[in-house]
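1. Okay, sequence plus prediction incoming.
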Amino acid sequence: MVFILDWLFPRAGRPQRDGPIAPPEKHVVLGTSPAQPEGGWKPPLEQAIFGLGCFWGAERKFWTAPGVHTTSVGYAGGMVPNPRYRPVCSGRTGHAEVVNVVFDQSKTSFEDMLDIFWDAHDPTTKNRQGNDVGSQYRSAIFYYNDAQRKLAEQTRDHFNDLLKEAGRNACTTEIKPAGKYYFAEEYHQQYLHKNPTGYCGLGGTGLYRPLKKAASE
């Protein structure tokens, strides 16, 4: 009984009995490896992590974007090592469902990735996207360097101006340094490619305009 309770509702800070979930061998759509090479991703490849609700639909938003090298889904922003899906869904691990995006800077940019992020979900609803409710569905950007942080904050502030004009609440998005990223279970990876009629609860506000486009108007 103790083991079952620990699995469903792990105590804060207690490591899981199993180690981390191994990365998938390859992306079933793009054919690339989601595993970070030894020494990290090298230019022109850059990494970004986004939380925008259920990661099934969120991942598809990014793998279909031009210039994206690979994607995977996982867990970030929590306090329990080696999380698993059920404990994350309990809200007790503190993790968000996230998409890890690796993109080619010679073909796209972090700003382009942010445009997808802001457009694809409603960042004004705290811990909620549609019918999906819980801290694991929170809006979040986990940045890897100061340039990413500044652009994330700049686009958030730009979106807040647009939301204010429309009489909407401001973004609740958390913008924090990227900590440890944990891969989710294999069956979650590229889920909507494997299950074309599967659930996707994402929906944007319809109000976001890319910052670079707004600046040229």
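-> Received it, and whenever you're ready, just let me know what you need.

2. drop to CA atoms for contacts and neighbour counts, all remaining ones
-> Will do.

3. Distance of the closest residue to Tyr137 other than its chain neighbours relative to Ser139?
-> Distance criterion Cα to Cα, 6 or more residues apart in numbering; nearest residue to Tyr137, sequence neighbours excluded, is Gly53 at 4.1 Å. With distances taken as Cα to Cα, to the nearest Å, Gly53 is found 7 Å from Ser139.

4. So between the two, which is more surrounded?
-> The neighbour count for Gly53 versus Ser139, taken as other Cα atoms under 10 Å, is higher for Gly53 (33 against 29).

5. Please determine how far that one is located from Gln190.
-> Distance, Gly53 to Gln190, by Cα to Cα: 15 Å.

6. Can you get me a residue count around Lys213?
-> 8.

7. Show me what counts as buried in the helix or strand it falls within.
-> Secondary structure assigned from DSSP states H and E places Lys213 in helix 211-216. Applying a neighbour-count criterion of 16 or more other Cα atoms under 10 Å, the buried positions in helix 211-216 are Leu211.

8. adding another structure so you can compare the two:
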Amino acid sequence: MSILRPKPQLVTAENALPGRADYLFSIPETHYVTGRRIREPFERDGLETAVFGMGCFWGAEKDFWQHDNVFSTAVGYAGGFTPYPTYEETCTGRTGHAEAVRVIFDPADISYAELLSVFFENHDPTQGMRQGNDVGSQYRSAILYTSEAQREQAEAAAVAFGKRLAEAGYGAITTEIAPLREFYYAEDYHQQYLAKNPYGYCPMLATGVSCPVGLFAPSS
């Protein structure tokens, strides 16, 4: 007998957990792999922020920190309502947050368009509130932009990549594209988890479809 489970739904602001005024845990200052800072103030000027949700944030963070031209990364919770949530609270779906990776980058070293390609090529953005067996609103695909320029590129990238996915037989992109309200750091043990635990489980369901950067990258 099959049991039909209700599809995960995003909690509303009115029904979200209340949260608190500060973190319940300490946050490391530096990146376990690179030694660079993961919190302000950073070691150089001219850096920008990008935030992505790609399902399990352990693997998502590794996808970005392995890129030579990314300055720094950290994992946390974003896109929801509960201030300073814990991992356990986020897993209930009642904070509204997605597991997210915060990418610090210098646009002189790597463009936002290139980061969007890393994002789209390293998970399945058509699955809605899940990635494989990881089910829940915290695992949704999300681009949380920090500027209008990022919004425009994210929307154009979703259209361009959506066409490639359709040609490969995939459904429509379900990626949420929304302004970043706040990024809350995750607990210390989550930061750079797969470097600290190289045999850790974190499914990343890449489609194998390449993202056409040149079709949505800015012309100047």
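-> Nice, thanks for sending it over. Bear in mind the structure is a predicted one, so any value in this text is a computation, not a measurement.

9. Looks like the residue nearest to Tyr137 of structure 1 contacts Thr125 (just checking).
-> No. Counting by Cα atoms under 8 Å, Thr125 is not a contact partner of Gly53 of structure 1; they are 10.5 Å apart.

10. Which positions in structure 1 sit opposite the helix ranked longest in structure 2 in the alignment?
-> Secondary structure assigned by DSSP state H gives helix 148-167 as the longest helix of structure 2. Mapped onto structure 1 using TM-score structural alignment, helix 148-167 of structure 2 spans residues 146-165.

11. same thing with stretch 83-91 of structure 2?
-> Following TM-score structural alignment, the partner segment of stretch 83-91 of structure 2 in structure 1 covers residues 81-89.

12. same deal with stretch 119-128 of structure 2?
-> Using TM-score structural alignment, the residues of structure 1 aligned to stretch 119-128 of structure 2 are 117-126.

13. Give me the nearest residue to Ile27 of structure 2, chain neighbours excluded.
-> Spatial nearest neighbour of Ile27 of structure 2, excluding adjacent residues (Cα to Cα, 6+ apart): Asp188 at 5.5 Å.

14. Neighbours of the alignment partner in structure 1 of that neighbour, how many?
-> Matched by TM-score structural alignment, Asp188 of structure 2 corresponds to Glu186 in structure 1. Residues within reach of Glu186 of structure 1, counting by other Cα under 10 Å, total 16.

15. what are the ranges of the strands in structure 2?
-> Assigned strands in structure 2, in chain order: 48-54, 70-78, 98-105, 130-131, 134-135, 141-145, 176-179, 183-185 (criterion: DSSP state E).

16. possible to save those strands as CSV with distance to Glu155 of structure 2?
-> Putting the strands of structure 2 into CSV (distance: least, Cα to Cα, whole Å) gives the following:
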stretch, distance to Glu155 of structure 2
strand 48-54, 14
strand 70-78, 19
strand 98-105, 19
strand 130-131, 21
strand 134-135, 25
strand 141-145, 9
strand 176-179, 7
strand 183-185, 21
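
17. between those strands, which gets nearest to Pro198 of structure 2?
-> For these, the distance to Pro198 of structure 2 is smallest for strand 70-78, at 16.6 Å, taking Cα to Cα.

18. Give me the mean distance between that closest one and structure 1.
-> Compared with structure 1 after fitting, strand 70-78 of structure 2 deviates on average by 0.4 Å (mean Cα distance after the TM-score superposition for structure 1).

19. Give me the contact list for that strand.
-> Strand 70-78 of structure 2 is touched from outside by 31, 34, 36-38, 57-58, 61, 64-65, 85, 90, 97-106, 109-110, 144, 180-187, 190-192, with contacts defined as Cα atoms under 8 Å, 6 or more residues apart in numbering.

20. returning to that earlier point: what's in contact with the match of stretch 119-128 of structure 2?
-> Surrounding stretch 117-126 of structure 1, the residues in contact under the criterion Cα under 8 Å, 6+ apart are 50, 52-53, 58, 61, 129, 138-139, 159, 168-173, 202-209.

21. From those residues, list just the buried residues.
-> Of the members of those, the ones counted as buried by neighbours, 16+ other Cα under 10 Å, are 50, 52-53, 58, 61, 129, 138-139, 159, 170-173, 202, 204, 208-209.

22. hang on, the earlier thing: against Gly128 of structure 2, how distant is the residue nearest to Ile27 of structure 2?
-> With the distance defined as Cα to Cα, Asp188 of structure 2 ends up 28 Å from Gly128 of structure 2.

23. same thing with Asn69 of structure 2?
-> The spacing between Asn69 of structure 2 and Gly128 of structure 2, counted by Cα to Cα, is 30 Å.

24. quick one: which of these two has more around it?
-> Just comparing Asn69 of structure 2 and Gly128: by other Cα under 10 Å the higher neighbour count belongs to Gly128, 21 against 15.

25. about what we covered before: map the residue nearest to Tyr137 of structure 1 across to structure 2 for me.
-> Under the alignment (TM-score structural alignment), Gly53 of structure 1 pairs with Gly55 in structure 2.

26. List the contacts of its match.
-> When contacts are counted by Cα under 8 Å, 6+ apart, Gly55 of structure 2 touches 98-100, 123, 130-131, 134, 138-141, 204.

27. and which of these is nearest to Asn197 of structure 2?
-> Of all the contacts of Gly55 of structure 2, Asn197 of structure 2 sits closest to Met204, with 16.1 Å by Cα to Cα.

28. How about the aligned residue in structure 1 for that closest one: what's its closest non-neighbour residue?
-> Alignment note: Met204 of structure 2 maps to Leu202 in structure 1; criterion TM-score structural alignment. Distances taken as Cα to Cα, 6+ apart place His121 nearest to Leu202 of structure 1, at 5.7 Å, with adjacent residues excluded.

29. a markdown table please, covering the contacts of Gly55 of structure 2 and showing distance to Tyr23 of structure 2.
-> A markdown table is the format used below for the contacts of Gly55 of structure 2 (distance: Cα to Cα, whole Å):
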| residue | distance to Tyr23 of structure 2 |
| --- | --- |
| Ala98 | 17 |
| Glu99 | 16 |
| Ala100 | 17 |
| His123 | 29 |
| Arg130 | 27 |
| Gln131 | 28 |
| Asp134 | 26 |
| Gln138 | 19 |
| Tyr139 | 22 |
| Arg140 | 24 |
| Ser141 | 25 |
| Met204 | 28 |
